[in-house]
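Enquirer: whatever this is, show me its structure:
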Amino acid sequence: MNAKPDLEQLDMSVQQLSSVVADLEKQCPVADKGLSVSSAQGCPVAKCSQAIPSTRQCAVNHPIASPFVPDYNIPLLAPGGGDQKPDVLEKLGPLADLVGTWVSQRFSGFNVMPIPQVTAPNGFILKNFNYYEVITFSAISGKVANRGGQYEQDSYTLFYEQRVFFADGPQMDDLVHAENGSWLHQVSAQQGQNEVNTAPFIPTPPAPNPIPTQNPLTEIVKQVSVPHGNSILALGGVTRSYCAPTIPVANCLPIAAPDAFSAAYGPNIATNPSINPNAVLDSALLKLADKGVSVASTTALTVDSDNHGAIANTPFMKSHSDVSRFTTTYWIEHLSTGHLQLQYTQNITLDLPVGDKTYKFPHITANTLTKVQ
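Expert: Next up, the predicted model:
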């Protein structure tokens, strides 16, 4: 074996490396500590501080200040959540009374939770439990305009955050559910509504006169983000009455499923919360009546993903417990004491695969909350 060509190649590589090192020395010479030079881009850089070229790093020492610094103190949310701004509350319409913080009693909420379990006799189990929760609603500072070309749709928005906790049992006071999202009150309006809506920026063709009114059946929107991997869009409307709400009887039994599935739910009667979680809402109203407190008026917000809405689920969720529909009703109740009470029922339809078939299981929750601030 002739080693001479290998030595010649090695010598050539050393020469090339020395040339590269020399170039680096010119670009980033060793200098006194603290001395800096400007890079080709004009940015001050720290000179290399070590003699070994392979370890030298030239980094930005003092970045040039941006010519524009946004005011990061401008609040996204209206002060006090919006409850002290009459103009914000007026535009929120039926959502205005929600602004603030709401809490429930420890055992006031009930959850019926079917979950897949391949080792169970019927392929699922129930995780039903009492819960308590905190929900906060805050108005954003301003409208959200959806420009339509001739006129616009304005959304006056509440951001909300919901935290749910086990009421008792081995996981008592543990967080069991969290979500956030928004409620929108949508109205039709003149496009622009400021100086750009005057000449020469007047929309062409002219806006309809009168401007079409917002469809009351899609006036209210709920957008939900759940960390299970679900995003939900549900639309609906508002009803008002000067009395307590009539709470519907819910039914948690899986739809068109074998009779054997019903055994896990217990007796099929309206007072059984595993069948009808809304029973806890009637119970709360009865407790108020026993104290001589009545509901003077009720604003009901009902939204449904089947009403021009949509649901997106992650691949895992679609395979194991696909959310196919979402409905909820919020009853905002003005009590004879002057206080506010919030009751809700929520039904999430879960498509659970059991054996070689898929069945629709209602996942229903219901609770009563009081506004505390």
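Enquirer: from here on, contacts and neighbour counts on C-alpha atoms
Expert: OK.
Enquirer: so which strand or helix has Leu233?
Expert: In this structure, Leu233 sits in strand 230-241 according to DSSP states H and E.
Enquirer: helix or strand right after that strand?
Expert: Strand 230-241 is succeeded, C-terminally, by helix 279-290 (DSSP H and E).
Enquirer: and the helices in the protein?
Expert: 4-27, 86-92, 279-290, 315-320 (DSSP state H).
Enquirer: now for the third one, which elements pack on it?
Expert: Looking back up the chat, that one is helix 279-290. On a contact count with 3 or more C-alpha pairs under 8 Å, 6 or more residues apart in numbering; DSSP states H and E, helix 279-290 meets strand 357-371.
Enquirer: here's the other one to compare against:
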Amino acid sequence: EPLLLFRSLEHIGTHAAHTLAFRVIALDEGLWLPEARNWVRRRGAGVLAAAITARGHDDRYVRRWSRWAVEHLGAEDPGRVVQSLDEAQLPDVLRAYASIRMQSAMRVIVSYVDSERRSVRHAARWAMEQYGGNAIWILRTAHHNETGEHAPREWGWRRLTEQLYEHVDARRLAPVRAALDEGIAARDAGDLETMRARFDAVLARAPELEAADPVAEGYAQLGSAWLEEGRFADAAWAHRRALRLAPEHPRASAWRGAVGRAQAELDRARGVLDARHYEAHPTDEAAVAALASVPSTARATARGTARERWGFAAAGIMVLLGLALLWRPRRTETVDPALDDTTLDETLEAPGLPEADVTLADQTLPG
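Expert: Got it, this is the predicted structure:
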């Protein structure tokens, strides 16, 4: 059972699953250490983050495995090891170094706070926060390298990180800032085609845009215009993009309704009436108008057809159950002739055997 659990966690492959494997390594006084070492040999850098994290584990056998794994993978030198990692592994490794407060990793981690990849950038900034005041001189150096100015002595590490991140974010977004501003201006002016061209260029350069609400609102506005023009496929695409950019936007539910209406119109063009969508949005003027344009007999037919389908399905199930009960084979008691023992009958009927007198003698009770 522990081996099954260990292999299952290994194949799940996430950092959280790998850290759960520590419980298996800690079993039976180090019995699982050879299997844990084979795990490192099989997965290589895929378990690097777990091996680093295990340095701070409570169990001595887990820590022993961690020391061996870190040495085997060459993780003692953070600057060298991060160069061999792919972008999917890097965030977990940066967090792992910070979780054990490895001092030699701070200079490596701070170099990723302006990464183009949002997952790496967020992991690096989270890691620097774990070091806190211990990283203040690293942050001062990074601030000077980035801005060319020395930070005031009275600034603490939090103020330093805020100023550093503000500066690197402005530099990173500079190429797309102009296109973003032009797109917002075109949206406000009602030039939706120009807005789309600018916003498409922004997303091509920064697909993980953080302040995405203005862009999402622009795509939703474009989708609404296309919906009114009858370009239902394009309208559904635009509203889906808006939802992807800002799923928690206050108008996200309205955008989902627009996607549903566009899809319902596409189905209606194919001869399939989805009256439920129109009826589910009684406050949507366009949905009410579309529903009013459909004859009531058609709506009744659509609903009746659905009820008939369910009725036929239920009747079919009942018929099948009845046939199953009727066709169920009856149990018959059969006796295997091989099991019929005739030895006693043959013995009693054997020739020359005198008949036994089984007459019981009279017994009279005394007195």
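Enquirer: can you calculate the TM-score here?
Expert: Scored against TM-score structural alignment, normalised by the length of the second structure, the superposed chains reach a TM-score of 0.22; 138 aligned residues with a C-alpha RMSD of 7.1 Å.
Enquirer: of the helices of the first structure, which is nearest Leu335 of the first structure?
Expert: Taking C-alpha to C-alpha, helix 279-290 is the member of the helices of the first structure nearest to Leu335 of the first structure, at 9.3 Å.
Enquirer: quick one: buried residues of the closest one?
Expert: By 16 or more other C-alpha atoms under 10 Å, the buried positions in helix 279-290 of the first structure come out as 279-282, 284-285.
Enquirer: now swap in stretch 144-157 of the first structure and tell me
Expert: Quick answer for stretch 144-157 of the first structure (16+ other C-alpha under 10 Å): 145, 150-157.
Enquirer: one step back: TSV for the helices of the first structure, including distance to Val103 of the first structure?
Expert: Shown next, in TSV, are the helices of the first structure (distance: least, C-alpha to C-alpha, whole Å):
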stretch	distance to Val103 of the first structure
helix 4-27	65
helix 86-92	21
helix 279-290	14
helix 315-320	30
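Enquirer: closest one to Asn367 of the first structure among the ones you listed?
Expert: Nearest of those (C-alpha to C-alpha): helix 279-290, 6.4 Å.
Enquirer: angle of that closest one against strand 357-371?
Expert: Following axes from the mean of the first three to the mean of the last three C-alpha atoms, to 10 degrees, one obtains 20 degrees for the angle between helix 279-290 of the first structure and strand 357-371.
Enquirer: which residues of the stretch 51-200 of the second structure fall in helices?
Expert: 60-73, 78-81, 90-99, 106-110, 118-131, 136-147, 157-189, 192-205 (DSSP state H, counting those that start in this stretch).
Enquirer: and the first one, what does it pack against?
Expert: Translated: helix 60-73 of the second structure. With 3+ C-alpha pairs under 8 Å, 6+ apart as the test, helix 60-73 of the second structure has helix 22-25, helix 33-43, helix 48-53 packed against it.
Enquirer: got the angle between it and helix 33-43?
Expert: Here the directions of helix 60-73 of the second structure and helix 33-43 differ by 30 degrees (the same axes, to 10 degrees).
Enquirer: can you give me the buried ones in helix 60-73 of the second structure?
Expert: Residues of helix 60-73 of the second structure classed as buried by neighbour count (16+ other C-alpha under 10 Å): 61-63, 65-67, 69-70, 73.
Enquirer: in JSON lines, list these along with distance to His18 of the second structure.
Expert: JSON lines is the format used below for these (distance: C-alpha to C-alpha, whole Å):
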{"residue": "Tyr61", "distance to His18 of the second structure": "16"}
{"residue": "Val62", "distance to His18 of the second structure": "12"}
{"residue": "Arg63", "distance to His18 of the second structure": "14"}
{"residue": "Trp65", "distance to His18 of the second structure": "13"}
{"residue": "Ser66", "distance to His18 of the second structure": "12"}
{"residue": "Arg67", "distance to His18 of the second structure": "16"}
{"residue": "Ala69", "distance to His18 of the second structure": "13"}
{"residue": "Val70", "distance to His18 of the second structure": "15"}
{"residue": "Leu73", "distance to His18 of the second structure": "16"}
